[in-house]
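S.K.: Any chance you can model this:
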Amino acid sequence: MNEKLSQFHTAILIYMIQTGVYVFSFTQTEAKYFGTNGWLIMIPVSILVCLNIYEIYWVYRLGNGQSIFEILEKSIPKFILTPFYLAFSTVWALIGCLVAKQYVLIFQMFAFPTTNPMIFKIAIDILAFMLLTKGLYNISKASTVFFWCTIWLSFLLLYFIGDIRLVRLTPYLFKESTNMVEGFFQIYMAYLGYELCLLLFPYTDKKTRLFKAVLYGHLLRSVSYVILGFVSFGVIGADMLKVMMFPSLDLLAYIKLPFIERIENLFYGFFLFTTLITLVLYFWAAGENTQRIFPKIKMNVQYFFIVLTALLISYIPTVLDTIREWVMILSYIQIGFAYIVPLILILLLLWQRRKKAV
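M.R.: Next comes the predicted model:
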């Protein structure tokens, strides 16, 4: 019998998958689209995510923990669902692959400007495949280890307490904001990944309290985003943030320690751990879909082809701007999945209950 995920491991999984490379630049997005005190936008977006998690909770409750695939296949023929399974698998595999490629390009830009970035990408994909073959339970244990390896970096923000100036925050809320709708979706991207809890139903039991774990992981990530935004606006200011490409890295560059010259190098080096877990979980989610299409093919073989296909596609975008455009398009699809699929599942479960009653 497969071991079930604990509440703590589940919370860490959600936290880690929401910790993408977007953390390098989201404060620039806050300043660009929301102007003064743009860091506050993270709070309403986080609340909206909590409401979506509550929607997913009702799927779990009405279905008594059934897998979403079982719920769908009880009411919809398999041949109709197959194209959707394939589409979801493609979207998740591409998101994971592009997030890793984005990290690799940033890492190469700062640390190894003359090295071919695909060398790093291939190395990360090999690590991802090795972790995928160990199963979700071992992935969750690895993510917990990586969590403790990286969470201490958040405490580096204490270094800037004396540099925060309230005059840089200003008393105005969202002054000089532009295109807030687009900005809202870009901020929402920072939280994406939590919707994969839809696939965790069979891997947890009632003792796990799955949705408390999901909420804890999400709220921990939200608090860290809000604090980082507050410090960035208080130390750098909205005007300067607008013209910075990676404000978080620039902020860390101010820290001086006697045993390391440039601490931002340490930061994005450790960030490989969170990127790896994000990549692995998206590939795992893609595999959960392909397993319904090709149940007779071993999972490790399916993972190999998912990783290989994503790797080949990752050769196409070669600059960060192109990757951002691709990720933005895929994120719109992912947001639609996060809200529409749980609604469809709730309707199907209510219809199935009514059918049983009759």
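
S.K.: make it CA atoms for all contacts and neighbour counts henceforth
M.R.: Will do.

S.K.: for the protein, longest helix please?
M.R.: Ordering each helix of the chain by length in residues (DSSP state H) puts helix 320-357 first.

S.K.: For it, which residues meet the burial criterion?
M.R.: Going by neighbour count (16 or more other C-alpha atoms under 10 Å), the buried part of helix 320-357 is 323-324, 327-328, 330-331, 334-335, 338-339, 341-343, 345-346, 348-349, 352.

S.K.: gap between it and the chain center?
M.R.: 16 Å (C-alpha atoms, centre = their mean, to the nearest Å).

S.K.: Could you list every helix and strand that that helix packs against?
M.R.: Contact analysis of helix 320-357 by 3 or more C-alpha pairs under 8 Å, 6 or more residues apart in numbering; DSSP states H and E lists helix 42-62, helix 68-75, helix 78-111 as its packing neighbours.

S.K.: would TSV of these with distance to residue 276 and mean neighbour count be doable?
M.R.: Output for the helices and strands packed on helix 320-357, formatted as TSV (distance: least, C-alpha to C-alpha, whole Å; neighbours: other C-alpha atoms under 10 Å):
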stretch	distance to residue 276	mean neighbour count
helix 42-62	23	17
helix 68-75	26	15
helix 78-111	7	19
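
S.K.: Would you do the same for the sequence below? I want to compare the two.
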Amino acid sequence: MKEKLSFFHATILIYMFQSGVAILGMPNLLANYFGTNGWLGIFLVSFIVSVNILLIWIVHRLGGSRSVYDILEQSVPKLVLFPVYLALAFLWAMLGCLTTKQYVLIFQMFSFPTTPPMALKLLMDILALLLISKGIYVIAKAATIFFWLIIWMLLLLLFFLGDFEWARLTPFVFKGGESILSGSLNLFFGYLGYELSLFIFPYTDRKTKFIKAVFIANIMITFVYLITCIVCFGFYSIDQLKTIQYPVIDIMSYIRLPFVQRVENLFYGFFMFTTLFSTVMYVWAAKEACQRIFPKTKPGVLEFIILTIVYFIGFIPEVMNEVRQWLQTSGHIQIGVAFGFPIIVILVLLLQRKKGGVADG
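M.R.: Okay, here's the model as predicted:
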């Protein structure tokens, strides 16, 4: 009997690959695009994500624990699906690659300015390869361990209560922002990852209440983003937030410990864990898609090939602005996939149900 993901492990897994380095610049993004009290935009985007999760819930309700690939291949010719699988695999692999590249460029900026960024990325890709090769159950258990290694960092926000001023939040809402629509799209990037839960159905069962785990993970990441951004909006003025590119890193520099200097560098290192799992899950999803095309490939080969290809592609964007532009383009496409893919699967399931061809897994 195959092992199934427990409710707790599923929740932590979804949380870990939703979270990432997006939180570091989120207060700056909210201040520029939403304006005063921009942290309220988190509620807006979280609600949109919840609507998307409802679509995933409908897929799970209609198809049970069946793989979405099995559902599609039951009604759509593989000749049509295989190019789609390749396109999705490339998109997900690129998202994993660019997420890592963004992290190492920021890390290099603050800690290792003379170290080639692709050398740091190679180390993270090796860690990702080792995790992916162990399978989704080991990934989930490793995610739980790393979750406890980073979640305590929320307590660091208590250091800033003495300097927090409610007056800095102002009574105005969304004044002085550039565009709420553009801001919502950019903020959505910080939530991406939950949509991969669509491909974890075969590794769960009805007793796991998997969709409930996805909702709870989304609430958890919303809470973390919200409390962090509120503290930043109360610690800095709106004009300061608009000029500081990474307010969360900057605010960490105000923490003083008697036994550590440049404590923000130490804390930033912990964000490697969330970045690693974002990369791991996107590459894992890419591997799962390619596995449908090459089912007889030996274990470990596909993920190695995928990581090798995108590693060399990662040399092309050399500076942060280029990486950000690539991420923005890939993120926009992925948002479309996040909403469009479940809708397509729902339509296929309804067609199968109408024909009496649905077999619940």
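
S.K.: quick one: contacts of stretch 20-38 of the second structure?
M.R.: With C-alpha atoms under 8 Å, 6 or more residues apart in numbering as the contact definition, stretch 20-38 of the second structure has outside contacts at 39, 41, 103, 169-170, 172-180, 182-183, 186-187, 189-190, 225, 229, 232-233, 238, 241-249, 271, 274-275, 278.

S.K.: Can you say which of those residues are buried?
M.R.: The neighbour count (16+ other C-alpha under 10 Å) marks 39, 41, 103, 169, 173-174, 176-177, 180, 183, 186-187, 189-190, 225, 229, 232-233, 238, 241-242, 244-249, 271, 274-275, 278 as buried among the contacts of stretch 20-38 of the second structure.

S.K.: Narrow those to those in helices?
M.R.: Members of those lying in helices (criterion: DSSP H): 41, 103, 180, 183, 186-187, 225, 229, 232-233, 238, 241-242, 247-249, 271, 274-275, 278.

S.K.: Any figure for the gap between the spatially closest residue to residue 122 of the second structure that is not a sequence neighbour and residue 303 of the second structure?
M.R.: Nearest residue to residue 122 of the second structure, sequence neighbours excluded (C-alpha to C-alpha, 6 or more residues apart in numbering): residue 311, at 7.6 Å. Residue 311 of the second structure is 12 Å from residue 303 of the second structure, where distance means C-alpha to C-alpha, to the nearest Å.

S.K.: Next up, the contacts around residue 320 of the second structure.
M.R.: 102, 105.

S.K.: Nearest residue to residue 289 of the first structure in space, please, no chain neighbours.
M.R.: Excluding its sequence neighbours, the residue lying closest to residue 289 of the first structure (C-alpha to C-alpha, 6+ apart) is residue 85, at 5.2 Å.

S.K.: I figured the one you found hits residue 290, correct?
M.R.: Yes: the pair residue 85 of the first structure and residue 290 passes the contact test of C-alpha atoms under 8 Å, sitting 6.7 Å apart.

S.K.: tell me which element the residue nearest to residue 122 of the second structure is part of?
M.R.: Assigned by DSSP states H and E, residue 311 of the second structure belongs to helix 301-313.
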